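[1] Whatever this is, show me its structure:
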Amino acid sequence: MSGFWSALTSKLAERWLTLLVLPGAFYLATAATAHTLGWAHALDLRRLNSAITTWTKNPIATTVGGQIVLLAAILTAAAAAGLAAQALASVVERVTLAPDWRTWPRPLRRAAEQQTDRRRKEWTAAHTTYHQLLAAAAARAADGTRPPPTQSERAEAQAERHPFDQKRTRIGLEEPDRPTWSGDRLHAVTVRVHRDLHLNLPIVWPYLWTVLPEPARTDLTTARTALTKATTLTAWAFLYLPLTLWWWPALPLSAGIALTGWRKTRTSTDTYAQLLEATIRLHLTTLAIQLGISHTDAPTPALGDTLTYHLHTQPPAPNPH
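    I've put the predicted structure just below:
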C-alpha cells in the first residue's frame, strides 16, 4: 500500500511540475524580461545580463533562507500562472468546440450564428455543385447513344469535381452546425452514427463507455487529453499577449504560440473524433451483449434503434393536479 501511495505522489508531483510549474516559470521569466528591458531596449542582452547580475547579488539571493523563500515564491507564482492558463483553457475549449453556442449571451450567440450560417452556405454550395457534376458524369456514362467515356475523360471529370469536394471537406465533413471547424468535426461523429446506425449518441455513449475494454478507454483518454493540452497552449497565448504593453517581442511570441495551439487543436480534435467514431462502431455490439439484446455480427440501424429505445430515459409523468 505504501508503494501505491508513493507512486501516486510521484505521479502527481510530475504532473504538477510538467503542467503548471514549468510553463509558469517560463512565463514568469518572460514577464521579468519584459519588465526589465521594455520597448526601448527590447533586444538588449547586455542590459538583461546586468540586471540578472544585480539580482543575484541581492542579500535575499545570497543567503540560504532567502533562497528558500525566493524559490518558494517562484514556484507558487509559476503554479498560479499555470492554474490561470488551465482556467482560461476551459473557456478556449468551450468557444473552440462550441457545443452549446445557442445558449451563449446574445451578442456572442449572434456572432456564432452568423459564422455558422456563412460556413453552412459555403458548404452547401460546394456540396451541391459536386453532386451536380457527379450526376452529370453518371448521366453521360449511362447515355447509350454516346461512346463510353475514355480514361482521360473520366480523369478530367474527376479533376473538375475535385476542387468542390476539397472545399466541402475543408469546411466540414458534414453540413456545418457549429461556428468552428473543430466543433463541427466532433459534431460530425454524432451526425454520422445517427445517419448510418440510427444511434442517438448522447443517450447511448455513457453506457457504451462502461463496457469498453481498458485499451480503448486509454486510447480515448489519451486523445482527449491531447485536445485539452492543445487548448491550454492557446490559453497561454492569451496570457502572453498583455506583456506586449511592456515588451514588443511578446507579440510575435504570443502569435506563434496561438498558431501552434490552433494547429494542434485541429489535429487533436480530428484524431479524437476518428477514434471516437471507430470505437463506437467496433464496440456497439459489446453493449448489446451486456444488455442481452440480440444482434448480428455487425452494428446495424435496427440495433441502433433498439439501443436508443432501451436506454432512453422517459420524462417525468405530468402532474395529475
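
[2] rest of the way, CA atoms for contacts and neighbours
    Noted.

[3] Tell me the first helix or strand C-terminal of the longest helix along the chain.
    The longest helix of the chain (DSSP state H) is helix 250-291. As assigned by DSSP states H and E, the chain's next helix or strand after helix 250-291 is helix 301-311.

[4] Provide the contact partners of that following helix at residue level.
    Helix 301-311 is contacted by residues 196-200, 203-204, 288, 295 when judged by Cα atoms under 8 Å, 6 or more residues apart in numbering.

[5] Of these, which belong to strands?
    Using DSSP state E, no member of the contacts of helix 301-311 falls in strands.

[6] Taking the residues you listed, please make a PyMOL selection of just the buried ones.
    A single PyMOL command selects the buried members of these (16 or more other Cα atoms under 10 Å):
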select buried, resi 197+198+199+200+203+204+288
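
[7] Of all pairs in the contacts of helix 301-311, which one is the farthest apart?
    The span of these, defined through Cα to Cα, is set by Ile203 and His295 at 19.1 Å.

[8] How about the contacts made by Val211?
    286-287, 290.

[9] quick one: Ala61 from Trp39, how far?
    Separation of Ala61 from Trp39 (Cα to Cα, to the nearest Å) stands at 28 Å.

[10] Ok, Thr269 next?
    From Thr269 to Trp39 the distance is 38 Å (Cα to Cα).

[11] Repeat that for Ala278.
    52 Å.

[12] what does Ala112 give?
    37 Å.

[13] between the two, which one's more packed in?
    The residue with more neighbours, out of Ala112 and Trp39, is Ala112; 20 against 15, by other Cα atoms under 10 Å.

[14] Spatially nearest residue to that one (excluding sequence neighbours)?
    Closest residue to Ala112 apart from its sequence neighbours, by Cα to Cα, 6 or more residues apart in numbering: Pro179 at 5.4 Å.

[15] The one you found contacts Thr116, correct?
    Yes: contact criterion Cα atoms under 8 Å: Pro179 and Thr116 qualify, at 4.3 Å.

[16] here's the other one to compare against:
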Amino acid sequence: MAPVLDSLSQKLAEKWLSALAVPGLLLVAAVAAGAVLGHGSALDGSLLLGRLGQWAKEAGRWPALGQVAVVTAIVLAAVAAGALVRACAEGAERIWTGEWPGPARALAGRLTARRLARWQRIERDIGRLREPATASLRDERVRQDLAELAARRDAIAFAPPRRPTFTGDRMAGTEARLRHQYGIDLAACWSRLWLVLPEDVRTELRTSRSRVDAAVDGSVWACCYLLLGCLWWPAAVAAAGTGLVAWRRGRRAVTAHAELVESAVDVYLRRLVDELGVDVSAGPPDPRVGTALNRVALKAR
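    Here you go, the predicted model:
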C-alpha cells in the first residue's frame, strides 16, 4: 500500500505544480512587473532589473526566516491564483458550452438565432447546388463549391445550432446524433457505459477531457491578464494571445472529445447491452435498445 500512496502523492504533486503553481507564478511575476512599471514605463527593462536588484540586496540582509517567509508568501500567492482560476473554470465552461445564466439568456438567444440563420443560409446554398442533374454534380467546380460550403457550415455547427457557441453545439450535437441513432440518453447511461469500457479507452477519454479543461483554464487565465492590463498594458497583449490560443485549442479539443465519446458509444454499446441483459436480438443496436437502456438508467417503469 505504501508504494501506491507514494506514487499517487508524486502524481498529485506533479499535477499541482503544472496546473496551479507554474501559471500562478507567471501571473504573480506579471503583477509585480506591472506594479513596478505601470503604463508609463511599460517596456523599460532596465527599470525593472534595477528594482529587482534593489529588492534582492534588501532581501539578502534579512534573516533566513524572513527570506523563507517571503518565498512562502510568493508560492502561496501563486497557488491562490491557480485555485481561483480552477474555481472560476466551472463558470467558464458554462460559457463555452452555451449554458449562460439568466441575465445573459437574451444575448444567448440572439447569438443562437444569428448562428442558425447563417447555418440555414449555407444549407440552402448547398441544396441549390445539389438540385441540378447528376451530370452537373460531376463538374469539378461544383464539387469544390459544395466542399467549401460544407466546411463553412460545419465551422458553425454540424447540425442546426441550438446553442450560442460552437463548443456547446458540438457536444449537444453528439448527444442528439446518438439519441437519433440508438435512442440512448447519453447523460443517463454514460456512467454505466463507463464501467464496461476498457481501461485504455477510459485513459484516452480522460486525456481528451483534460485537454478541454486546459483550454477552459486558459481562457480564465486570459481574463486574469486582461484585468492586469488595466494596470500594465503588455498584460492585455498577453491576454489576447492567451485567449486566442485557448479558443483554438478548445475548439479542437472539444471536437476530438465529442468524436471520441461518440466512438466509444458506437463500439461498446453492445457490451453494455449484454452486461445489463436488456436486449437479446441480433444485429446492431437500434432505438429500441436505447429505450430499454434508458429505462434501466432512469429506473423508469
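
[17] thinking again about what came up before, which residue in the second structure aligns with the residue nearest to Ala112 of the first structure?
    Using TM-score structural alignment, the partner of Pro179 of the first structure in the second structure is Pro164.

[18] residues touching the residue nearest to the spatial centre of the second structure, list them.
    For the second structure, Val212 is the residue whose C-alpha lies nearest the centre (Cα atoms, centre = their mean; 3.0 Å). The contact partners of Val212 of the second structure, taken as Cα under 8 Å, 6+ apart, are 250, 253-254, 257.

[19] Drop anything exposed from the residues you listed.
    250, 253-254, 257.

[20] wait, what's in contact with the closest residue to Thr165 of the second structure other than its chain neighbours?
    Nearest in space to Thr165 of the second structure, with sequence neighbours left out and distances taken as Cα to Cα, 6+ apart, is Gly98 at 5.5 Å. Neighbour list for Gly98 of the second structure: 108, 163-165, 167-168 [criterion: Cα under 8 Å, 6+ apart].

[21] export these to CSV and tack on secondary structure?
    As requested, the contacts of Gly98 of the second structure are exported to CSV (DSSP: H, G, I helix; E, B strand; the rest coil):
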residue, secondary structure
Ala108, helix
Arg163, coil
Pro164, coil
Thr165, coil
Thr167, helix
Gly168, helix
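
[22] still on that earlier bit, mean shift of the longest helix of the first structure relative to the second structure?
    Compared with the second structure after fitting, helix 250-291 of the first structure has a mean deviation of 0.6 Å; criterion: mean Cα distance after the TM-score superposition for the first structure.

[23] what span of the second structure lines up against that helix?
    Counting by TM-score structural alignment, helix 250-291 of the first structure corresponds to 235-276 in the second structure.

[24] so how far is that stretch from its chain's centroid?
    Chain-centre distance of stretch 235-276 of the second structure: 7 Å, with Cα atoms, centre = their mean, to the nearest Å.

[25] Likewise for stretch 300-317 of the first structure?
    Worked out by Cα atoms, centre = their mean, stretch 300-317 of the first structure lies 29 Å from the chain centre.

[26] buried set for stretch 121-128 of the second structure?
    For stretch 121-128 of the second structure, by 16+ other Cα under 10 Å, it's 122-123, 126.

[27] same question, stretch 31-48 of the second structure
    Buried, per 16+ other Cα under 10 Å, within stretch 31-48 of the second structure: 31, 33-34, 36-38, 42-43, 48.

[28] Need the counterpart of the residue nearest to the centre of the second structure in the first structure.
    Match for Val212 of the second structure (TM-score structural alignment): Leu227.

[29] With the second structure overlaid, report how far the host helix or strand of its match is off on average.
    Here Leu227 of the first structure sits within helix 214-240, counting by DSSP H and E. In the superposition against the second structure, helix 214-240 of the first structure averages 0.8 Å from its aligned positions (mean Cα distance after the TM-score superposition for the first structure).

[30] what distance separates that helix from the middle of the whole chain?
    For helix 214-240 of the first structure, the distance to the chain centre is 7 Å (Cα atoms, centre = their mean).

[31] Using the three-state scheme, assign Ile126 of the second structure.
    Strictly by three-state DSSP, Ile126 of the second structure counts as helix.

[32] Looking for the alignment partner of Arg128 of the second structure in the first structure.
    In the first structure, Arg128 of the second structure lands on Gln132 (TM-score structural alignment).

[33] ok, now how distant is its match from Leu282 of the first structure?
    34 Å.

[34] Please apply the same query to Met1 of the first structure.
    37 Å.

[35] And the two? Which one has more around it.
    Leu282 (12 against 6).

[36] Contact partners for that one?
    Contacts of Leu282 of the first structure (Cα under 8 Å, 6+ apart): none.

[37] how far away is it from Leu173 of the first structure?
    Following Cα to Cα, the distance that separates Leu282 of the first structure from Leu173 of the first structure is 21 Å.

[38] now Ala73 of the first structure
    Distance from Ala73 of the first structure to Leu173 of the first structure, by Cα to Cα: 49 Å.

[39] Neighbour count for the two, which is higher?
    More crowded of Ala73 of the first structure and Leu173, by other Cα under 10 Å: Leu173, with 18 against 12.

[40] Let me see the contact set for the more buried one.
    Leu173 of the first structure touches 184-185, 188, counting by Cα under 8 Å, 6+ apart.

[41] repeat that with 10 Å
    Residues near Leu173 of the first structure by Cα atoms under 10 Å, 6 or more residues apart in numbering: 123, 181, 184-189, 191-192.

[42] outside of stretch 103-116 of the second structure, which residues touch it?
    Taking Cα under 10 Å, 6+ apart as the rule, stretch 103-116 of the second structure contacts 95, 98-102, 117-122, 153, 156-157, 159-166, 169.

[43] and it, which residues are buried?
    108-109, 111-113, 115-116.

[44] out of the residues you listed, which one sits closest to Ser7 of the second structure?
    Ala108 (45.2 Å).

[45] what's the counterpart of that closest one in the first structure?
    Checking TM-score structural alignment: Ala108 of the second structure goes with Ala112.

[46] Please consider this matter closed, and thank you.
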